[in-house]
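coordinates only, sequence not included:
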C-alpha cells in the first residue's frame, strides 16, 4: 500500500536541503563557544543559520534566540508575564495565558490589550488565521511560518515563536524572535550562550538544518507553491461536500492556512476516523499532535461554540508541498466510503 501523509501540521518530512546541511554539520567537531578554529567553524554554522532564519522571518539576526522548540520558546517569552490569551492557543502558550479572551464563531479572537496578550498567527487545528494587532506581546507563528507572508519587523509583535519541524526542518529545534529592547528573563541559566538569553551548548546540527529549511521555505512561499496547495485543499473540500451532506467545515468562511481543512460529521468520532483512514493508508489527525497520543474533543472547537458532539467528531487534514491531486482524490474516495458505512450503521 502506498501511504499518503496528510498530517503536515503535526510535523513535516525533512527537506533535502535541511538533511544536507545537517549531514555537513555532523563533520564539524568544535563547540561554538570555543575560540579555536574548530570552535569558530561550529560558531559560523550557527550564525549562518541564524541569518537564514532571520531573513525568512523578516527579522534581524541578533533577535533570533535558538531554543529546543516552540514550547521552550513559549516558556521563555511568556513565563511570569500574566498574558491574556484565548482557548484556541496551543497548549504550550495556553499554559502561560489566562484563556479568558473571547473567540468568535469563525475562530477569530477578540483582543483588547495587545501589549498584554499572546495571540497565534494561525491555528494548527482549524487553520484560521488571526489579524495581529500592533503592539502585541507574543505571537505563536509556528504554523504560519513558511506558509503565510509574515515579517516580524512589520508585525508589531514584541516576540514570536517558531519551530523547525513545521517547515521541513528537524524536530527538537526552534527559536524565539524578540524585538530589541524587550525585557527577557532567561529560563535556562548557566553559560552565556545565545547572548545570555538561553544557556546550554547549541544544537549545531539541528540549527544548521533549521536554517536551511527556513531558507528553502521562504523560497517556496515566494514562488507561490502554497497557492497550488490551496487549490488542492479546495478540491478536497468540494469533493467531500458534494457527497457528505451533513459535513461541517470549521472556519471555512475565515482566512485559513492554505493547506488545512478541519471538518466533522456529528456523531462519527474523530478517533474512529483517524484509525479507519490509517488502515486505508492515510495519515491524518483529530487535533493537535502535542498531547502524548491522547485523542479528546477539541477545546478549540469548543471555544468557537461547537457542541461536544461536533468537537469530538472533528478531524484535520493538512497537506504538504509534495501532496498531489491524485493523493487528494484517493483520500476523498476512501473517506466517503467510510462515511457511507457510518451513515448506514447510524440509520
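Now that the structure is in, tell me what you want to look at. Quick caveat: nothing in here was measured; it's all calculated off a predicted structure.

alpha carbons only for contacts and neighbour counts from here, please
OK.

Stretch 130-137: which residues count as buried?
Neighbour counts using 16 or more other C-alpha atoms under 10 Å place 130, 132, 133, 135, 136, 137 of stretch 130-137 among the buried residues.

Which parts of the stretch 201-347 of the chain are strands?
Secondary structure of the stretch 201-347 of the chain (DSSP state E, counting those that start in this stretch): strands at 248-249, 260-264, 282-283, 314-318.

Between those, which one is closest to residue 144.
Go through those one by one with C-alpha to C-alpha and the one that ends up closest to residue 144 is strand 260-264, at 11.1 Å.

Centre-most residue in the chain?
Of all residues in the chain, the one closest to the mean position by C-alpha atoms, centre = their mean is residue 143, 2.6 Å from it.

what's the spacing between that one and residue 164?
From residue 143 across to residue 164, the span is 10 Å (C-alpha to C-alpha, to the nearest Å).

quick one on the thing from earlier: hey, which of the strands of the stretch 201-347 of the chain is tucked in deepest?
strand 314-318 (a mean of 28; mean count of other C-alpha atoms under 10 Å).

what angle sits between that strand and strand 260-264?
Following axes from the mean of the first three to the mean of the last three C-alpha atoms, to 10 degrees, one obtains 160 degrees for the angle between strand 314-318 and strand 260-264.

Pull the residues that contact strand 314-318.
Applying C-alpha atoms under 8 Å, 6 or more residues apart in numbering, the set of residues contacting strand 314-318 from outside is 6-9, 125-126, 259-265, 269-270, 273-274, 284-287, 297-298.

Second structure follows, compare the two:
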C-alpha cells in the first residue's frame, strides 16, 4: 500500500469511500502514457494502434480476473449507471415475450430503479419491486413467488451502498435461472471489497465501477455471460462486441484494469481484514462514548468490511456533519430546498423518521488508519454529546 495518499494529506478524515474513492497513484501512473504517448485509436490498422489495442486487451483480462470471468465477456462502459442501463434495457429490448416482466428490489440503486420506471413508461414493461426485511435483505422465497412466465430479468445489487448489507446473490440467481430468466447484479460497492466469482454467484450480468475501487470516474464494465443477448443502447461502429459503440477510452480502461489487479491482490492478501477491524473499532469507540445512543442499521453480517451505518439518538445526521467538518461522511437524509427527508433505503427497512434522519454512513478505505478512526470517533462523539438532544421529528 502507498503509505499516504496526496489527496488526503492534511485534509479532513475521509470516511465516504462508498461515495467515491481517491484515485490510487499507481492507477494514475498506469493510465498516464495512454493520455500522452500511446494516443492511437485501438481499432486502427497501423502502428499507432498496436500498443493501445494491447493495453485494452490487457485491461479486459485484469477486470475479468477480478470476477472470474472470461476476458471476452467484459464490456467497458462510461459509468456504472450506463452498465446498469445496458443490462436492464438491453435484456428487455432483446426479449421475445409480448409483455416482458422485470423484478428488482426496493432498495436498489437509482440507476436500476429509474431504468425500470422508464421501461414501464415507454415500453409497457411490468416491474415487480420486492420488499426487504429489517436488515435490508431480499427473501429468495419472495423472489420465487414473484417470477412469472413473462419474467425476462431479475436485478438485485450485491451490496447496499448505504448499509453495506450483502444480498444472498447465489441463491437469488439460482432461483432466477432455474425459472429461465436472466440475473443481473450491480456489484458497484462489492467489487474489490469482497471476493466475487461470476460462476459461483451464477449471474448472467454484473456491473463493476471504477471510481468505487480507486480508479477515476467515467469508467465501468458490464460482465455479459457468453451467449446472453442484449440490445445495445449506443449504436455505431461496433466496438465492445457491438454492445457499446464509440472509440474506447484506452486510458480509463487501463485505469480500471490496474485498479482491478490491485484489488485482487489485496483480497488475496487479506487486506480487507484490516479495514474490517478498523470499522469495528470505530463502532466500538462510538458505542463506548455514547452508551445506549448508537444503533447499527443493517446486518452485523453479512456486510461489507468497510461500511458502518449507525444512528445516534438525539442528533440528526446533517447536524453532526455540519458540526464536525474535520470528518467527511454521508448521512441518512437528502436535502431538498433545506428540507431533510429520510433515506428511502432506511425507510424500506422499517426505520422510523427519527432513526433514519439520525443515520450516518461511515465508509473506510485503503488509506484509512487507526489514527483516523480514533480522531473521527472522538470528534463525532464529542459533537453528539453536546449537540441537539430534542426529539427528532
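Sure thing, it's come through. Since the structure is predicted, the reported quantities are computational estimates derived from the model, not experimental observations.

Go through the buried residues of stretch 130-137 of the first structure and name the one nearest residue 336 of the first structure.
The closest of these to residue 336 of the first structure turns out to be residue 130 (C-alpha to C-alpha; 31.3 Å).

The closest one -> the second structure?
In the second structure, the position corresponding to residue 130 of the first structure is occupied by residue 167, as judged by TM-score structural alignment.

Over to residue 255 of the first structure?
Taking TM-score structural alignment for the superposition, residue 255 of the first structure sits opposite residue 302 in the second structure.

which one is its match nearest to, not counting chain neighbours?
Leaving out its chain neighbours, the residue that sits closest to residue 302 of the second structure by C-alpha to C-alpha, 6 or more residues apart in numbering is residue 166, at 5.5 Å.

Please identify which helix or strand holds the aligned partner of residue 65 of the first structure in the second structure.
In the second structure, the residue equivalent to residue 65 of the first structure is residue 75, according to TM-score structural alignment. Under the criterion of DSSP states H and E, residue 75 of the second structure resides in strand 74-77.

Following element in sequence after that strand, please.
Of the helices and strands lying after strand 74-77 of the second structure in sequence (DSSP H and E), the nearest is helix 80-94.

Which strands or helices does that following helix pack on?
If contacts are counted by 3 or more C-alpha pairs under 8 Å, 6 or more residues apart in numbering; DSSP states H and E, helix 80-94 of the second structure sits against helix 110-123, strand 151-155, strand 182-186, strand 205-209, strand 220-224.

And the contacts of it?
Counting contacts by C-alpha under 8 Å, 6+ apart, the residues outside helix 80-94 of the second structure that touch it are 77, 100, 111-112, 115-116, 119, 152-153, 155, 184, 186, 188, 205, 207-209, 219-222, 229-233.

orientation of that helix relative to strand 151-155 in degrees?
Using the same axes, to 10 degrees, the direction of helix 80-94 of the second structure lies 170 degrees away from that of strand 151-155.

the inter-axis angle of helix 80-94 of the second structure versus strand 205-209?
Per the same axes, to 10 degrees, the angle that helix 80-94 of the second structure makes with strand 205-209 is 160 degrees.

Report the buried residues of helix 80-94 of the second structure.
Taking 16+ other C-alpha under 10 Å as the neighbour-count basis, helix 80-94 of the second structure is seen to contain the buried residues 80-93.

Can you name the next helix or strand after that helix?
The first helix or strand that comes after helix 80-94 of the second structure along the chain, using DSSP H and E, is strand 101-105.

neighbouring contacts of that next one?
113, 116, 125-132, 138, 146-148, 150-156.

now those residues: which count as buried?
Members of the contacts of strand 101-105 of the second structure that pass the buried threshold by neighbour count (16+ other C-alpha under 10 Å) are listed as 113, 116, 125-132, 138, 147, 150-156.

All set now, cheers.
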